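Student: return atomic coordinates for the entry below.
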Amino acid sequence: LIILLLTLLGCSSSFKILVYIPKFAISHIKFMGVIADTLVDAGHNVTALISEMDASLPDGAKKAPVIRISPAEGADHMNTHFMVGDTDMFEMKSFTWSTTIENARHNSVSFCRQCRKLLTTPGLVEKLKEEKFDAMITENFENCGVGLSHLISPRSLIVVSSSFIMHGEDIGVSQSYVTDKTAMSDGRLHNSIYARFMHIYNVLLFRSFLAAQDEPLQNVFNEIYPGTPSFSKLVSNSAVVMPNNEPLMSIPYSTLSKIVPIGGITVGKPNKLNDHWNSVLSLRPKTVLISFGSIAKSVLMKPARKNALLEAFSSFPRYNIHMEIREYDRRLRHIPSVQSA
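Tutor: Here you go, the predicted structure:
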């Protein structure tokens, strides 16, 4: 039996795979990077196409050879536009129609600028097509990779998502108006008629968000490569769809045989803490970790909100509170129980 298994392993196929990694948010980058590295570990010939909207962010992939597209001018717009003027991400009305569509358009500015540079890089599309990839893996949130798949003609397009399924209606699993999870709502908290109506509103809002985000990018493809099919058409023909969710913890939803959940793929194996972090986490009996994500930076908080946090942290002297703080934001540093990163 062992000899047979070794023989089968020796005959196993190694596929040639292109993984598209646009650098605009840490969670997306890490997810795509782990996919690339996992495939390398499995023995496949993987190339990471890294499009640097924000060059300050990490690459994500650590083991695959990289084709790098340097940042286009203004490609980091989606991460910087809200820092102009007196903007507090914590006070924005996120679920209003106008604000949501405005955010989609800001995202699209970055996506269009960087994708245009990728598509017009001399010889790049032709080189990728000549590689004759067996598969191309890309998210269908920023759809430059989806459109690129048509131009380079891999044998299969594999669509992934660092959160839940995007553009489910294109895949064949439309979001439910009754109970479902979207970027705008949880889907489980329907304890009133109002909550049910809000869920319907949020489903429609998220679809409009994606449409407003995709349309300008689709126009870029139509301009540079006329006749490029719609992103919806390309996604509908994908061979496999892999969302980063855990079925045992998710709301039940309709599915297809080509949908393969890969929830938890970015969760690494626990490692022993180094001396520094071991000493930090041993300062008090309990530890609380606080991070607001890559967009809502603590330095942009209004003074009243920061003071409220200061007061709240000070009332828990037995807790070691570890909070992500920018180097130039020192308002929270004088509290003994707060450790900054």
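
Student: from here on, just use CA atoms for contacts and neighbour counts.
Tutor: Fine.

Student: His190 contacts Arg196, doesn't it?
Tutor: Yes: using Cα atoms under 8 Å, His190 is in contact with Arg196, at 5.5 Å.

Student: those two: who's more crowded?
Tutor: Arg196 (18 against 15; other Cα atoms under 10 Å).

Student: who's in contact with the more buried one?
Tutor: For Arg196, the contact set (Cα atoms under 8 Å, 6 or more residues apart in numbering) comprises 178, 190.

Student: this one next, for a side-by-side:
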Amino acid sequence: MNFKMLSLFHILFLISSGSAFNYLVVSPGFGHSHSTFMGKVADALSDSGHNVTVLTILINSKFRDKSFTKSTKDIVYVDSNEELDRLTDLMESGDFSRFWTEEGSMLETIPSYQGFMKMFERVYANLRQNLHVLDELKTNRPKYDVIIFESFMFMAKAVQEYLEIPVFIPVTSVTHDNKFAELSGEPVSPSYLSGYFTNFGNVMSFQERLTNTISYFLGKIILQYPKWTTLQDPTKPLEIETAYHRAPYIFINSNPYIDFPRPLLSKTIQVGGLTVDVNKLKAEKVDENWNKILDQRPHTVLISFGSMFKAIYMPDSYKANFVKVMKSFKNVTFIWKYESDDTSFAQGADNIVFSKWIPQTALLADPRLSAFLTHGGLGSVNELSYFGKPAILCPLFADQLRNAKMLARHNGSIEITKFDLADYETLRSAIHRVLFDKSIAKNALNLAKRLENQPMKPKELLVRHAEFAAQFGEHHGLDCNIRNMSFVEYYLLDVIAFISAIAVFVLVLVFCFVRKVIGALGKLKKD
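Tutor: You can find the predicted model right below:
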């Protein structure tokens, strides 16, 4: 009996091995949310029995010791260098910290995007110096069927060519990427879809639409994709913009039950929520230390501004007001993710718990946590949506502004501006509302129920489409011709001009005919 069972298991193993595909997932070693999302992509495929390698192109060395996968064990690194480490540390402490006080307007945001593009130039140059890593993949791994990478990781296209991988699937860890969407043939209009330098939501005033339109065309001029050459031939241009439309699918970190509705291509697959496994996370329990903290008072509020926008760089006026507001809530414990041991600005505030690290998902899953004050990063927005947790959204930069509006429209959260952090009445009113307005908690739970019962789960969508792409390759039938249309063709200006010309011609004929008839009648009358 045991022999038969072993033989059966052996046969099943051979069958499953034969049907498994080989995926290379390229992940950026910079930015917690990006790395987490790509790690979940890799794990989803590994959990389904496929062979997955994660190629982490480190942009900062400190990400080498961090693990963003669980079931995927084959992790390969392209190491960073001192120049990249210095550049990214400077961006974190200087470039990002300025957005605590700046509006984050169109003109203020442009230098940050240009800085990112310059950084990727250096990343690609560093990859050229580490081709032995790719050579090892060629030699020691089976030939990959599909490469999956974030759309802004342009160097992954060079990796695809170098390793001769037939199929690629681009991914965005944000809700949308305007330029990339256009290259794929997806309709992108500034009348309803905010761009890189504006984040207004989908209902805009005239002034917002005007600003958004200027931003849209400015983005087309400024945000050019790099002009690189291939890794194997420095004289051959690397296809980036001209190649993206060939992808059989595009995975975007958007969920139709959270995001603003908009027209999408059939090849655009919404996998927002992939990073949140509610059942698994609900099974997580906080340790004894956090357990005691959650039991201290009737209400507990978590405060975190993510990994890139550190609270230590928050202006002193914001910190002082924060402490003043928190002190006024005697029955509320505030857990504040703060990256320094120097918390002297909060002396006498015994209801504030500072911590450099917090078990965010375990805390969100705990019913004793009453609310979450967050910067509106997409990872946090997805997590609190799935857990049905009331929230205060305080966006600082870029897509966080859109994320805040996106979630606030479901009425389970409150949106404030970063400048409100210095206003005692506004901040206190927001915290009081999110804690004691029962309708907010009710709406947050309603959204969580919809997400829990959505017809197709994000993980299933990703795996099925990734498998289909590996099996059948590029789908030319899904290539939308919008990307080839000129401005005149897309907006039917030539058709409108033609119909208008005919209409004018007919009107002229009618006018001439009527004029002749009137003239003839006048002549008859005279006769």
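
Student: just give me the match in the second structure for His106 of the first structure.
Tutor: In the second structure, His106 of the first structure lines up with Gly115, judged by TM-score structural alignment.

Student: where's its match, which helix or strand?
Tutor: Element membership for Gly115 of the second structure (DSSP states H and E) is helix 106-128.

Student: which parts of the first structure are strands?
Tutor: Ranges of strands in the first structure, per DSSP state E, are 16-22, 45-51, 66-69, 135-139, 156-161, 240-243, 286-290, 319-323, 338-340.

Student: quick one: which of the ones you listed is nearest Ser298 of the first structure?
Tutor: Ser298 of the first structure lies closest to strand 319-323 among these, at 9.4 Å (Cα to Cα).

Student: for that closest one, the distance to its chain's centre please.
Tutor: For strand 319-323 of the first structure, the separation from the chain centroid amounts to 27 Å (computed by Cα atoms, centre = their mean, to the nearest Å).

Student: which residues of the second structure does it align to?
Tutor: By TM-score structural alignment, strand 319-323 of the first structure lines up with residues 332-336 in the second structure.

Student: just the helices in the stretch 151-300 of the first structure please.
Tutor: Secondary structure of the stretch 151-300 of the first structure by DSSP state H, counting those that start in this stretch: the helices cover 168-171, 193-224, 231-236, 275-281.

Student: out of the ones you listed, which comes closest to Ser294 of the first structure?
Tutor: When those are compared by Cα to Cα, helix 193-224 sits nearest Ser294 of the first structure, at 19.5 Å.

Student: for the closest one, which positions count as buried?
Tutor: By neighbour count on 16 or more other Cα atoms under 10 Å, the buried set for helix 193-224 of the first structure is 196, 198-203, 205-210, 212-214, 216-218, 220-221.

Student: which helix runs longest in the second structure?
Tutor: Using DSSP state H to define each element, the second structure has its longest helix at helix 493-526.

Student: ok, now which ones touch the closest residue in space to Leu289 of the first structure that isn't next to it in sequence?
Tutor: Spatially, and ignoring its direct neighbours in sequence, Leu289 of the first structure is nearest to His322 (4.8 Å; Cα to Cα, 6 or more residues apart in numbering). By Cα under 8 Å, 6+ apart, the residues touching His322 of the first structure are 287-290, 338-341.

Student: repeat that for 7 Å
Tutor: When contacts are counted by Cα atoms under 7 Å, 6 or more residues apart in numbering, His322 of the first structure touches 288-290, 338-340.
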